[in-house]
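Student: Here is a sequence with its predicted model. Questions after.
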Amino acid sequence: MQLVGLHHIAIIGSDYARSRDFYHRILGLPIVSESWREERQSWKLNLALPDGSQIELFSFPATPPRPSRPEACGLRHLALAVGNLEHARATLSAKGIELEAIRLDDITGQRFCFFADPDGLPIELYECRR
């Protein structure tokens, strides 16, 4: 087996319209496709990331909450690479998003910070200066 990269990450939102707005308008991810799946009573939205991977956003009726803190088993967070952490923080802050303070990765020396999506999923902005 030869893995060639990450294709997509799937997220289920508790409020589809709110999550759609967050990932598309606030984060600025372009919509690849959007469809209503009648048999599942579910929306499926594909959003493009600059590297070609995607975020799949789903809605399902009556979804149970998933614990994400403290350190529950499963997906820990979604990390998005940015070229300029201050610019990314300023852009999100201007849109009303609360961000944690900038931290320094003690292993790589790179800077990062966290914020949350509408359902509390931790999202990391990880600065990748080239």
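Tutor: Yep, it's here.
Student: switch to C-alpha atoms for all contacts and neighbour counts from now on
Tutor: Noted.
Student: buried sites along stretch 107-124?
Tutor: If you call a residue buried by 16 or more other CA atoms under 10 Å, then stretch 107-124 has these buried ones: Arg111, Phe112, Cys113, Phe114, Phe115, Ala116, Pro118, Leu121, Pro122, Ile123, Glu124.
Student: Looks like the last one contacts Leu78 (just checking).
Tutor: What it means is Glu124. Yes - between Glu124 and Leu78 there is a contact under CA atoms under 8 Å: 6.0 Å.
Student: okay if I get the buried residues of stretch 107-124 as TSV plus distance to His87 and secondary structure?
Tutor: Shown next, in TSV, are those (distance: CA to CA, whole Å; DSSP: H, G, I helix; E, B strand; the rest coil):
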residue	distance to His87	secondary structure
Arg111	13	strand
Phe112	12	strand
Cys113	12	strand
Phe114	14	strand
Phe115	15	strand
Ala116	18	strand
Pro118	21	coil
Leu121	22	coil
Pro122	19	strand
Ile123	16	strand
Glu124	14	strand
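Student: hold the first one in mind and look at this next one:
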Amino acid sequence: MNLKKIHHIAVICSNYEVSKDFYVRVLGLTPIREVYREERDSYKLDLEVNGQYQIELFSFPNPPARVNNPEGAGLRHLAFEVDNIEVEVQHLRGVQVEVEDIRIDPWTQKKFTFFKDPDGLPIELYEC
């Protein structure tokens, strides 16, 4: 195999408008295109992350809840690299997002923290 990079990450949300607001307004991701797929009664919003990666935000009627705490098998979390974690944590707390205390990775000595999207998907900020 010759994998080059992650092309996109797909996230299914329970309330499309709430999650769209969170990923666009709170996290600052840039919408690329939004389509409604009538045959699935589903929206799909493509989001750009700093011009490099893409997150696909989906709505589906009545998706099952995500297994969380204790962690279930599958995707554990979504992680974003940031330059200054304190600034980003201050922003999130300023828009009423609950953020864990900043920790230090014992192997890399880098700062990181976690918060959750509206459906409880864990999101990590990692300072590089």
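Tutor: Yep, it's here. Just so we're clear, the structure is a prediction, and the values are computed from it rather than from any experiment.
Student: And the TM-score between these chains?
Tutor: Here the TM-score for the pair of chains, by TM-score structural alignment, normalised by the length of structure 2, is 0.97; 128 aligned residues with a CA RMSD of 0.8 Å.
Student: Which residue ranges of structure 2 form strands?
Tutor: Using DSSP state E, the strands of structure 2 run over residues 8-13, 30-37, 42-49, 53-59, 78-82, 103-104, 111-116, 122-127.
Student: got these as TSV, with distance to Gly94 of structure 2 columns?
Tutor: Converted to TSV, the strands of structure 2 look like this (distance: least, CA to CA, whole Å):
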stretch	distance to Gly94 of structure 2
strand 8-13	23
strand 30-37	20
strand 42-49	21
strand 53-59	24
strand 78-82	17
strand 103-104	20
strand 111-116	13
strand 122-127	16
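Student: isn't Lys95 of structure 1 right next to Ile26, touching?
Tutor: Yes - here Lys95 of structure 1 reaches Ile26: they are 6.7 Å apart, a contact under CA under 8 Å.
Student: which of these two has more neighbours?
Tutor: Ile26 (17 against 13; other CA atoms under 10 Å).
Student: what's near enough to touch that one?
Tutor: Residues in contact with Ile26 of structure 1 (CA atoms under 8 Å, 6 or more residues apart in numbering) are Leu92, Lys95.
Student: how close does it get to Val82 of structure 1?
Tutor: According to CA to CA, to the nearest Å, Ile26 of structure 1 and Val82 of structure 1 sit 15 Å apart.
Student: Over to Cys113 of structure 1?
Tutor: Following CA to CA, the distance that separates Cys113 of structure 1 from Val82 of structure 1 is 11 Å.
Student: Ok, Asn46 of structure 1 next?
Tutor: Distance of Asn46 of structure 1 to Val82 of structure 1, given as CA to CA: 20 Å.
Student: Next: Glu71 of structure 1.
Tutor: From Glu71 of structure 1 across to Val82 of structure 1, the span is 24 Å (CA to CA).
Student: more neighbours, these two?
Tutor: Counted by other CA under 10 Å, Glu71 of structure 1 and Val82 do not tie: Val82 has more neighbours, with 17 against 9.
Student: Disregarding flanking residues, what is the spatial nearest neighbour of the more buried one?
Tutor: Closest residue in space to Val82 of structure 1, ignoring its immediate chain neighbours: Glu127 at 4.9 Å, by CA to CA, 6 or more residues apart in numbering.
Student: Have a look at structure 2 and report its longest helix.
Tutor: In structure 2, assigned by DSSP state H, the helix with the most residues is helix 85-94.
Student: could you check the angle strand 122-127 makes with it?
Tutor: If you take axes from the mean of the first three to the mean of the last three CA atoms, to 10 degrees, helix 85-94 of structure 2 sits at 150 degrees to strand 122-127.
Student: mean deviation of helix 85-94 of structure 2 from structure 1?
Tutor: With mean CA distance after the TM-score superposition for structure 1, helix 85-94 of structure 2 departs from structure 1 by a mean of 0.7 Å once superposed.
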